[in-house]
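A.B. asks: whatever this is, show me its structure:
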Amino acid sequence: MEYIYLHGFASSPQSHKAQYLRDRFATIGINLNLLDLNQGDLSHLTLTRQIQQVVTAFPTSHTPITIIGSSFGGLTAAWLGETYPQVQRLILLAPAFNFLAHWLPKLGKAQRQQWQQSGYLSTYHYGKGRMLPLHYQFVVDLSKYDDSHLKRALPTLIIHGVNDDVIPIAASRNYASQRPWVKLIELESDHSLTNVEEKIWQSIQTFAL
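C.D. replies: As a prediction, this is how the structure comes out:
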């Protein structure tokens, strides 16, 4: 079994959660492959690009894969699981289902129009610690993905904080309620889930190890 971790939007493999889980996997002799989805170019990030990048990191076709995805990385993981039979299990941490529906309204109509017209939106990158431009193609590409088409029945664990103000807990509740193969664990936390990392690790061990 190969284990791959996908970080969230504007994050990095150096995030606290990624490093914590890598270290926990290492204690039991398992390598957790932390991919850098930024590819040195946040400006032209799209969901399609992330999916294609992760596929190139897959091991030989005979090796089953478990993907752990955080936020936008969780959404990426879900689409990989839908498309590639080699993916055998998913662990989604505050997955960004219906991402545009949650994010775009926060920008406001004027800012969205300016983004579309100018082509770029200044976005804070937590991994870099500074503002970086994001091309509007991010929205165009993501709008082609309809989460309702995620129908493959593969073992899926979702861990989501009930106080998440980035991706509301309702997004994961709705997703799990329509898919009996999905287990949802709700924790007292926000989108970062940093205060419940030990519980996340315990849940991963029970579910996938």
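A.B. asks: use CA for all of it now, contacts and neighbours both
C.D. replies: OK.
A.B. asks: tell me if A110 really is in a strand.
C.D. replies: No - A110 is assigned helix when assessed by DSSP: H, G, I helix; E, B strand; the rest coil, not a strand.
A.B. asks: any idea where the strands of this structure begin and end?
C.D. replies: Secondary structure of the chain by DSSP state E: the strands cover 2-6, 32-35, 65-70, 87-93, 120-125, 130-135, 156-161, 182-187.
A.B. asks: ok, the residue lying closest to L142 once chain neighbours are set aside - contacts?
C.D. replies: The spatially closest residue to L142, leaving aside those adjacent along the chain, is L47, at 6.1 Å (Cα to Cα, 6 or more residues apart in numbering). By Cα atoms under 8 Å, 6 or more residues apart in numbering, the contact list for L47 reads 76, 138, 141-142.
A.B. asks: ok, and the most crowded of these?
C.D. replies: Within the contacts of L47, neighbour counts (other Cα atoms under 10 Å) peak at T76, which reaches 28 neighbours.
A.B. asks: quick one: contacts for that residue?
C.D. replies: 6, 47, 50-51, 69.
A.B. asks: would you turn the residues you listed into JSON lines with distance to Q19?
C.D. replies: Formatted as JSON lines, the contacts of T76 follow (distance: Cα to Cα, whole Å):
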{"residue": "L6", "distance to Q19": "12"}
{"residue": "L47", "distance to Q19": "23"}
{"residue": "Q50", "distance to Q19": "20"}
{"residue": "I51", "distance to Q19": "22"}
{"residue": "G69", "distance to Q19": "13"}
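A.B. asks: want to put them side by side, so please do this one too:
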Amino acid sequence: MLTQYIYLHGFASSPNSTKAQNIGDRFAQIQTKLKIPDLNAGDFSKLTITRQITQVAAEFSNDYTSVTLIGSSLGGLTSAYLGQQYLQVQRLVMLAPAFGFLSHWLPKLGNEEIKRWQQEKYIMVYHYGEERAIPLSYDFVTDAVQYQEELLQRPIPTLILHGKKDEVIPIEASRDFARSRPWVELVELESDHALDNVMEEIWQAIRLFCQLP
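C.D. replies: All right, here's what the predicted structure looks like:
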């Protein structure tokens, strides 16, 4: 059975992110193909979780291939929904997955800013891939609200790697997710949301979990 590997980068990030490049290089070293689609799709302003799901699903090859998704932050959350919707997805690796993304992000903006965003339809968001602020449509929020994490109940072998000092998505979010799902293995790391200092540990965990050479 052939396995297709796809990496999903995070919110306001790109295929050139440190993590994407690091993991991509390691896959290259073991001569295994890793697809890293650009989830900005040329228009970050119109980003939604639904668009990411549709875009990644279009990358799946024929029905005979099993898919392993490796997702970072919002890419991790997106991969969980792909796993729920597509039986081809046989394995998930999530790096600091953005569970409860809106509940962590919106309070940081504050009520006034959210109201203005609703009224003006766009908010400026710093995009790390582009290294500049880009407007993001409020459609991102209205789309994200319809995704309910309690519905993620398909028992797919899942590995979550999350930093104990994550300042963006608290580790409790992954602990809560794993607690009620016996098919999920959570590895807690001495790191923050970027996970930059534990890339070696992450790679060894991915390699073991995915049974890579």
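A.B. asks: TM value for the aligned chains?
C.D. replies: After superposition, the two chains reach a TM-score (TM-score structural alignment, normalised by the length of the first structure) of 0.99; 209 aligned residues with a Cα RMSD of 0.5 Å.
A.B. asks: quick one on the thing from earlier: out of the contacts of T76 of the first structure, which comes closest to Q205 of the first structure?
C.D. replies: Using Cα to Cα, G69 is the member of the contacts of T76 of the first structure that sits closest to Q205 of the first structure, with 15.5 Å.
A.B. asks: not counting sequence-adjacent ones, nearest residue to the closest one?
C.D. replies: G69 of the first structure sits nearest to L6 (Cα to Cα, 6+ apart), 4.6 Å away.
A.B. asks: which residue lines up with that neighbour in the second structure?
C.D. replies: Structural alignment places L6 of the first structure opposite L8 in the second structure (criterion: TM-score structural alignment).
A.B. asks: what range in the second structure does stretch 112-121 of the first structure sit on?
C.D. replies: On the second structure, the counterpart of stretch 112-121 of the first structure by TM-score structural alignment is residues 114-123.
A.B. asks: please list the residues outside the matching stretch that contact it.
C.D. replies: 106, 135-139.
A.B. asks: now it: buried residues?
C.D. replies: By 16 or more other Cα atoms under 10 Å, the buried positions in stretch 114-123 of the second structure come out as 114, 117-118, 122-123.
A.B. asks: one step back: most neighbours of all the contacts of T76 of the first structure, which one?
C.D. replies: Among those, L6 has the most neighbours (other Cα under 10 Å), with 28 neighbours.
A.B. asks: correct me, but that residue touches I67?
C.D. replies: Yes - taking contacts as Cα atoms under 8 Å, L6 of the first structure lies within contact range of I67: 7.5 Å.
A.B. asks: what do these two both touch?
C.D. replies: By Cα under 8 Å, 6+ apart, L6 of the first structure and I67 have these common neighbours: A77.
A.B. asks: check contacts around the equivalent of L151 of the second structure over in the first structure.
C.D. replies: Mapped onto the first structure by TM-score structural alignment, L151 of the second structure lines up with H149. Under the criterion of Cα under 8 Å, 6+ apart, H149 of the first structure has no neighbours.
A.B. asks: go again using 10 Å as the cut-off
C.D. replies: Taking Cα atoms under 10 Å, 6 or more residues apart in numbering, we find H149 of the first structure in contact with 79, 82.
A.B. asks: same thing with the one 10 residues further on?
C.D. replies: Taking Cα under 10 Å, 6+ apart, we find I159 of the first structure in contact with 70, 91-95, 169, 172, 183-187, 193, 199-200, 203-204.
A.B. asks: likewise for L69 of the second structure?
C.D. replies: Applying Cα under 10 Å, 6+ apart to L69 of the second structure gives the contacts 4-8, 34-35, 56, 75-76, 78-80, 82-83, 89-94, 158.
A.B. asks: could you rerun that using 7 Å?
C.D. replies: 5-7, 79, 91-93 (Cα atoms under 7 Å, 6 or more residues apart in numbering).
A.B. asks: with E201 of the second structure instead?
C.D. replies: By Cα under 7 Å, 6+ apart, the contact set of E201 of the second structure is empty.
A.B. asks: aligned against the first structure, show me the partner of it.
C.D. replies: Under the alignment (TM-score structural alignment), E201 of the second structure pairs with K199 in the first structure.
A.B. asks: find the pair from the contacts of T76 of the first structure with maximum spatial separation.
C.D. replies: In these, the most distant members under the criterion Cα to Cα are L47 and G69, with 13.0 Å between them.
A.B. asks: pretty sure G24 of the second structure contacts T32?
C.D. replies: No - counting by Cα atoms under 7 Å, G24 of the second structure does not reach T32; the two are 9.3 Å apart.
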